[in-house]
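A.B. asks: Need a 3D model of the sequence below.
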Amino acid sequence: MEFDEVVRRRRMVRNYDPDRPVPPEILDGIVRHGLRAPSAGFSQGWGFLVLTAPEDRDLYWSTTAEGEWDDWLTRMRNAPAIVVCLSNKSVYLERYAQSDKGWADRDENRWPVPYWDIDTGFAALLIHLSAVDKGLGSCFFGIPAHRLQKFKDAFGVPDEYTPIGALTIGYRATDKRSPSLKRGHRPVDEVVHHGRWAASAE
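C.D. replies: All right, here's what the predicted structure looks like:
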């Protein structure tokens, strides 16, 4: 698939065919594409928890959404694969304390934004687009803050890793159109500025 077509076809898919598992070799290739994401200092401070066994997926949903089901989550649960994307700040602080970077104090305040989360987000997007390229659907969504520790405990996630979100992956099933899409894309001239930030016309 041409890259332009991948971008045009990209959607957040919320319903999947529960009878069509993703072949392991395809899922493995999709996740490996995430490892090609850029990262500050080539730190690569990320981790990916891939859940395909029914008992693992059930555990994921029970620890992150138990008692909070609504229509879209019920449909999302059909996904045959879940990839949880996690960032590791300590990897970045250690990397930038090395001699070629020189921030030996490991002061987090040196970072204008949390690059560990941004870079993991880059990796998640590569996984998302790679799924589309293989004819699959995918959706990126967050884990509720009050559920994070329960999720980490259930799956033995080390303390230094922070989940930034999860991707469902699978073959698309017929679904309703998200009401959010009625908003449409913002006009290009409102979001793209050349040379100086131009105020939008009143």
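
A.B. asks: going forward, measure contacts and count neighbours with C-alpha atoms only.
C.D. replies: Will do.

A.B. asks: which residues sit against the helix of greatest length in the chain?
C.D. replies: When the chain is parsed with DSSP state H, its longest helix is helix 115-133. Residues from elsewhere that reach helix 115-133, judged by C-alpha atoms under 8 Å, 6 or more residues apart in numbering: 1, 6-7, 9-10, 30-40, 44-46, 85-89, 92, 137-140, 164, 167, 169.

A.B. asks: Now do the next helix or strand after that helix: everything it contacts.
C.D. replies: Sequence-wise, the next helix or strand downstream of helix 115-133 (DSSP states H and E) is strand 137-141. Outside strand 137-141, the residues that touch it by C-alpha under 8 Å, 6+ apart are 11-14, 16, 124, 128, 131-132, 165-172.

A.B. asks: I'd like the structure of this one too, to check against the first:
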Amino acid sequence: MGELRAVMQAQRACRRFDPDGDVPDRDIELILDAAVHAPSAENSQPWVFVVVRSAEARAALSELWTAGWTAGGAEFVRSRTDDKVYADLDSGIMRGGFASAPIIVVVGADLERVPEAYAPSSVYPAAQNFLLAAADLGYGTCLTTGLTSMYVEPVRELLALPDSVLPMAAIYLGQPERRLGPPRRRPATESTYREHYKAPW
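C.D. replies: Predicted structure coming up:
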């Protein structure tokens, strides 16, 4: 539990990657093996992972992200978050932070295995396992859903996904450009209640 807890408390979003950092296939396989040990609705295991290494495909995905950011995404995020988080996101999208990741893993749900209503609860736990396993191996990751929620059809076309596979997240993976500090989190007790909402823990 100590080692697991340490990884869980250290894992955080990375939005700037070392473009020369290597991620061997063996490490990707270890990460994916952890991912598929997540729970899913009725053990349907509907996850689909497309590991994108091609510079051309990664650039195309990054261009979609840039288009969404400049078409209103930036204003939406600025209205909801603080300056530091906004600047980090803007750097990731507009100044090459995400584009420098050597790998993008698009995570989807096979809707022939699970009803769409159960897709999030069946796919996002696998994505979380992916993030934790990558952190345990020393990699940086950033899970994003804007790309797959705003550009479902372009992502499907780019990756040759059938209509039965719903893209749900894109995970950027690579060696961090710099050492990542611990994530900022409010204490759990600030959002935990006893018996009913607003009753102090």
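
A.B. asks: if we can go back for a sec, tell me which entries of the contacts of strand 137-141 of structure 1 lie within strands.
C.D. replies: Among those, the members falling in strands (DSSP state E) are Gly165, Ala166, Leu167, Thr168, Ile169, Gly170.

A.B. asks: now the residues you listed as JSON lines including neighbour count?
C.D. replies: Below are these laid out as JSON lines (neighbours: other C-alpha atoms under 10 Å):
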{"residue": "Gly165", "neighbour count": "18"}
{"residue": "Ala166", "neighbour count": "21"}
{"residue": "Leu167", "neighbour count": "23"}
{"residue": "Thr168", "neighbour count": "27"}
{"residue": "Ile169", "neighbour count": "31"}
{"residue": "Gly170", "neighbour count": "31"}
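
A.B. asks: List just the nearest of these to Gln149 of structure 1.
C.D. replies: Gly165 (13.5 Å; C-alpha to C-alpha).

A.B. asks: Just want to check the distance between the spatially most central residue of structure 2 and Ala170 of structure 2.
C.D. replies: Residue closest to the average C-alpha location in structure 2 (C-alpha atoms, centre = their mean): Leu143, at 1.4 Å. Between Leu143 of structure 2 and Ala170 of structure 2 the computed distance is 6 Å (C-alpha to C-alpha, to the nearest Å).

A.B. asks: and what of Leu131 of structure 2?
C.D. replies: Distance from Leu131 of structure 2 to Ala170 of structure 2, by C-alpha to C-alpha: 12 Å.

A.B. asks: cool, Ala135 of structure 2 as well?
C.D. replies: With distances taken as C-alpha to C-alpha, Ala135 of structure 2 is found 16 Å from Ala170 of structure 2.

A.B. asks: Also Leu180 of structure 2?
C.D. replies: Taken as C-alpha to C-alpha, the span from Leu180 of structure 2 to Ala170 of structure 2 is 20 Å.

A.B. asks: Map Ala170 of structure 2 across to structure 1 for me.
C.D. replies: Under the alignment (TM-score structural alignment), Ala170 of structure 2 pairs with Ala166 of structure 1.

A.B. asks: how about the nearest residue to that match, chain neighbours excluded?
C.D. replies: Val84 (4.2 Å; C-alpha to C-alpha, 6 or more residues apart in numbering).

A.B. asks: Residue in structure 2 paired with that neighbour?
C.D. replies: Match for Val84 of structure 1 (TM-score structural alignment): Val106.

A.B. asks: Mind reading off the mean deviation between the helix or strand hosting its match and structure 1?
C.D. replies: Element membership for Val106 of structure 2 (DSSP H and E) is strand 103-110. In the superposition against structure 1, strand 103-110 of structure 2 averages 1.0 Å from its aligned positions (mean C-alpha distance after the TM-score superposition for structure 1).

A.B. asks: who does that strand touch, helix- and strand-wise?
C.D. replies: Applying 3 or more C-alpha pairs under 8 Å, 6 or more residues apart in numbering; DSSP states H and E, we find strand 103-110 of structure 2 packed against strand 47-52, helix 119-136, strand 165-174.

A.B. asks: With structure 1 overlaid, how far apart is the last one on average?
C.D. replies: After superposition onto structure 1, strand 165-174 of structure 2 sits on average 0.9 Å from its aligned residues (mean C-alpha distance after the TM-score superposition for structure 1).

A.B. asks: contacting residues around that strand?
C.D. replies: With C-alpha under 8 Å, 6+ apart as the test, strand 165-174 of structure 2 has contacts from 17-19, 21-23, 48, 98, 101-111, 120, 139-149, 152, 155-156.

A.B. asks: Likewise for the shortest one?
C.D. replies: Under the criterion C-alpha under 8 Å, 6+ apart, residues 36, 58, 103-110, 122-123, 126, 159, 165 lie in contact with strand 47-52 of structure 2.

A.B. asks: can we see that at 6 Å?
C.D. replies: Ile103, Ile104, Val105, Val106, Val107, Gly108, Ala109, Val123 (C-alpha atoms under 6 Å, 6 or more residues apart in numbering).

A.B. asks: try stretch 31-46 of structure 2
C.D. replies: Contacts for stretch 31-46 of structure 2 (C-alpha under 6 Å, 6+ apart): Ala109, Asp110, Arg113, Ser122, Pro125, Ala126, Asn129, Phe130, Ala133, Ala134.
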